[in-house]
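**Q** just coords:
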């Protein structure tokens, strides 16, 4: 087998694995969609406001609710250990740390265009926070698994802060 065929075979296997990971993420059940809708209406606005206050401006936040809704966990969504400590609080803490002075505020406002919250199981392990945060073309993408390692707010916040600081 030639080197080219080996490379093409590996690329095909990688592409199929990525597609399988995307397809494995099923549409949330009715109970999960209801729990998401309730959370989005009753609790998320306060966290959106906290994150924007920490940033110092009304940065758009795009949450892919279907991707962060874990099957069978609908009854846990409203608990702080689910979305707050694992996703929203680390974002707020990281932004507040960056904007603690005028230099940080100006840099963040100049470069941060959007925050995208999503969970995709493929790639790094759930606790590899640095590998699960990207800041490219003005978009901060946070890919943390909800409801895991809930006491590691600082570790998650540090990963977000470091990703931002590297490109601010």
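**A** Right, received. Where do you want to start? The structure presented is a predicted model; accordingly, all values stated were derived computationally and were not measured.
**Q** C-alpha from now on. contacts and neighbour counts both.
**A** OK.
**Q** which residues touch the spatially most central residue of the chain?
**A** Residue closest to the average C-alpha location in the chain (CA atoms, centre = their mean): residue 142, at 2.5 Å. Contact analysis of residue 142 by CA atoms under 8 Å, 6 or more residues apart in numbering lists 87, 115, 116, 117, 118, 119, 132, 133, 134, 160.
**Q** this is the other structure I want to compare:
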């Protein structure tokens, strides 16, 4: 990562990520660990869009999916017993959520392009809910 990317990452981590993380923890009903490979979440030509696309792609679907799953004690218990970590990366520029999400050994992996289909929050949320409900 270059200076521009490092500056953006630090600003995002300090200004937006804490609130998003708090919302995820609140929705999940427990403090889940994060493993975010920030250096994989960049394409230089799209840097100006990331303040908007990061939340929509990586965090808002998690918040909404966890809210859906934890509507009752059974969902809260299943999620807290099964989910150990959220791993966010971009290794294959997936833009279809059916290819971008996986859940194995307690790790929910989000391997999604940082820019493609950013506004498709509802579809990503549905895929996440389905994936988690089938694996919890």
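**A** That came in fine, so what should we check first? What you see is a predicted model, and the numbers here were worked out from it, not measured in a lab.
**Q** just the TM-score for the two chains, thanks.
**A** These two chains, once laid on top of each other, score a TM-score of 0.93 by TM-score structural alignment, normalised by the length of structure 2; 136 aligned residues with a CA RMSD of 1.3 Å.
**Q** what does the residue nearest to the centre of structure 1 correspond to in structure 2?
**A** Per TM-score structural alignment, the equivalent position to residue 142 of structure 1 in structure 2 is residue 110.
**Q** off-centre distance for whichever strand or helix holds that match?
**A** According to DSSP states H and E, residue 110 of structure 2 maps onto strand 107-111. Computed by CA atoms, centre = their mean, to the nearest Å, the separation of strand 107-111 of structure 2 from the middle of its chain amounts to 8 Å.
**Q** what is the subsequent helix or strand relative to that strand?
**A** helix 121-135.
**Q** count of residues packed around residue 87 of structure 2?
**A** 18 (other CA atoms under 10 Å).
**Q** these two touch, right, it and residue 35?
**A** Yes. Contact status for residue 87 of structure 2 versus residue 35: in contact at 4.6 Å, counting by CA atoms under 8 Å.
**Q** of the contacts of residue 142 of structure 1, which belong to strands?
**A** 115, 116, 117, 133, 134 (DSSP state E).
**Q** want to try a markdown table for those residues, with distance to residue 164 of structure 1 as columns?
**A** Formatted as a markdown table, those follow (distance: CA to CA, whole Å):
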| residue | distance to residue 164 of structure 1 |
| --- | --- |
| 115 | 11 |
| 116 | 13 |
| 117 | 15 |
| 133 | 9 |
| 134 | 8 |
